[in-house]
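Participant: Have a look at this fold, sequence not included:
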């Protein structure tokens, strides 16, 4: 009898603790002077692809313009994964003087190369998306590039959506923001094309950080962002037995925005152009520069690139919505240096239908067509049907 009473008392205590814990979890929990929050989502992606040859690597998990195959036999493939699922920890520390320091640590499995055993476990290791702290006007750590505009990304099932046109990059940086203006120094990296072959050298030889600028401005029904990039493309090392040593300055400009309509529909766009944009656009479809010879006297010549996308999102009712998207990317290659096998242009379009069961759960289907053309004139197509289900927590 006494044991039963003790168990009942313990059960009530546990129930009360769980109730209190659940209430506290909604607003985070305290660790000393720091409030910690937790969130993320679980997402299932299923894709059926028809291509002119095999898609390589992560191109089977999400759309990567450079990986649309060319010249192979007609190929059909089905893939399913939950790699885009992610989780994050947010922190807000009270400094005791009315100020707060805010941090974020976020992971997903989308680009993880550790695991990939689809025979049994389908295990993938988490990889860092964001790891930064913000204090007053300063942001320090890894997050989206200051050259990028999140609001212009379309509402798609594909991981990026407008991958041809998007400035899409996360990297370590120190950023200063004052009102609508921001400036940052960011981690540099150079991708250089070998002379005549079209293959790539990722050099990591930069001596200066990338410099990015951003300015946001609004009208009554629209918001815009003007971005700028100034950076060094460098090579200083021995590759394939040849010692190279050269660097050039490259730049990029970006105008993007979002038009909002009274019925909650919107149009999102981005327009980017630059000399040596390279890895900053199209998920590094193009190199930043190409070597002018295969000798130690070689110099770097920057590659011009232009990209554009526009997406219209339409809300059919409170639960159904669709996005119609067009995206393109083109380069001005000097074929005498790059060879005729490098990518000349890519474009894609897509349409989807998404059903929001409740604020936390969505399911949808999306069709995407993509095309890639190389300088020789050969091209290849991709047709993809994607089904996704997403639970936000």
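Facilitator: It's in. Keep in mind that what you see is a predicted model, and the values were worked out from it rather than measured.
Participant: hey, let's count contacts and neighbours off CA atoms from now on
Facilitator: Noted.
Participant: For stretch 209-223, buried residues please.
Facilitator: Within stretch 209-223, the residues that count as buried by 16 or more other Cα atoms under 10 Å are 209, 210, 211, 212, 213, 214, 215, 216, 223.
Participant: Structure two is appended below for comparative analysis:
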């Protein structure tokens, strides 16, 4: 603890100095017409500083993200280390279009960032990172009917009912999946719709924490994941139940899994917001927490079997001023020990994970945002061994 408090003044000083060095120049997104199509080009440049103490991580993406599931277990190589590093790889670009035709309005959206790893060109000399596709889809709106095809956020997600975070990683139990899909949405009325989607069925199973795959991560995928969602919103409340049905086939044997989720939010006072999320599944796997939980595997009898998972998340976002907000949130998840008893999981697999975080966001101008925050995470594996660490973060984001 003495080492932690000795280093904290440096971290705090850097976090405070960053916004003071900013200018107030503003750059707007480029919007123009090509024939009968409206085109917009934009994105943002983002600088982030991370400081880990009482443990550090090297994955995913070389530690630029802190998924709580990757918290080092006490006694492991990184459990007592501290580390400071900076990155700009979350910076992104997008292009979107909108045009009218005889059926309705066609919109397209393509977005990418620099989170693809280039192992041969690391931070020693250039800090280069590869450009990758985040979103690439087309969407046709025909009155109350909307059809989408391409890659984007899973229909199993609900952004209205989750806590904001400073990077892609979130508290345990928060769904984070972006993948190819075909989706149909029916707009019932103002702020209310139902949707169903057929999504990429990639297995993504982990047996021993985040690094060892069940059945080498492979399966015979013959059926897409099927997801149904209902969403309701008014001026104060949002409410969104979802369900996903999955099929697993490993070494010629198959099993079905499912997941249920419910997120809700409530606005109160002068711009404040509270959120709550619940999730339960038997075979939910990668839909929970960046994929670091197993969905199914081969048990001791050689059969495909699914694994239970449950989680709860929540928090409050306080509007301190018109351009400043404070977020305080937490999440807890649990993976059933039966997977260890049945021989699907190893003792190194995640059993429970918990984290809390607090972030302060300040929109200095409409185009410049500064944030500072801290996340504390704790995990326990199937061998009842625990680990914890703390990450301090700050960033500056220039939107254009």
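Facilitator: Thanks, I have it. Worth saying up front: this structure is predicted, and the values here are computed from it rather than measured.
Participant: Give me the TM-score for these two chains.
Facilitator: Put the two chains on top of each other and the TM-score (TM-score structural alignment, normalised by the length of the first structure) is 0.85; 357 aligned residues with a Cα RMSD of 2.3 Å.
Participant: Could you check how far the aligned partner of residue 148 of the first structure in the second structure is from residue 278 of the second structure?
Facilitator: For residue 148 of the first structure, the aligned position in the second structure is occupied by residue 157, per TM-score structural alignment. Residue 157 of the second structure is 12 Å from residue 278 of the second structure, where distance means Cα to Cα, to the nearest Å.
Participant: repeat for residue 250 of the second structure
Facilitator: Residue 250 of the second structure is 29 Å from residue 278 of the second structure, by Cα to Cα.
Participant: How about residue 34 of the second structure?
Facilitator: Residue 34 of the second structure is 45 Å from residue 278 of the second structure, by Cα to Cα.
Participant: same check, this time on residue 242 of the second structure
Facilitator: 10 Å.
Participant: what does residue 44 of the second structure give?
Facilitator: 32 Å.
Participant: Which of the two has more residues huddled nearby?
Facilitator: Shown here are residue 44 of the second structure and residue 278; by other Cα atoms under 10 Å, residue 278 has more neighbours (20 against 17).
Participant: quick one, strands of the stretch 51-200 of the first structure?
Facilitator: 74-81, 86-94, 100-108, 127-135, 138-144, 170-178, 181-186, 191-193, 200-202 (DSSP state E, counting those that start in this stretch).
Participant: Residue 52 of the first structure is nearest to which of those strands?
Facilitator: The closest of the strands of the stretch 51-200 of the first structure to residue 52 of the first structure is strand 74-81. By Cα to Cα, the value is 4.7 Å.
Participant: Which positions in the closest one come out as buried?
Facilitator: Neighbour count says strand 74-81 of the first structure has 80, 81 buried, by 16+ other Cα under 10 Å.
Participant: what residues does that strand touch?
Facilitator: 44-54, 60-61 (Cα atoms under 8 Å, 6 or more residues apart in numbering).
Participant: got the contact list for residue 30 of the first structure?
Facilitator: Applying Cα under 8 Å, 6+ apart, the residues near residue 30 of the first structure are residue 36.
Participant: what about whatever residue of the second structure lines up with it, which helix or strand?
Facilitator: Aligned counterpart of residue 30 of the first structure in the second structure: residue 33 (TM-score structural alignment). Residue 33 of the second structure is located in strand 30-34, with elements delineated by DSSP states H and E.
Participant: same thing with residue 5 of the first structure?
Facilitator: helix 2-26.
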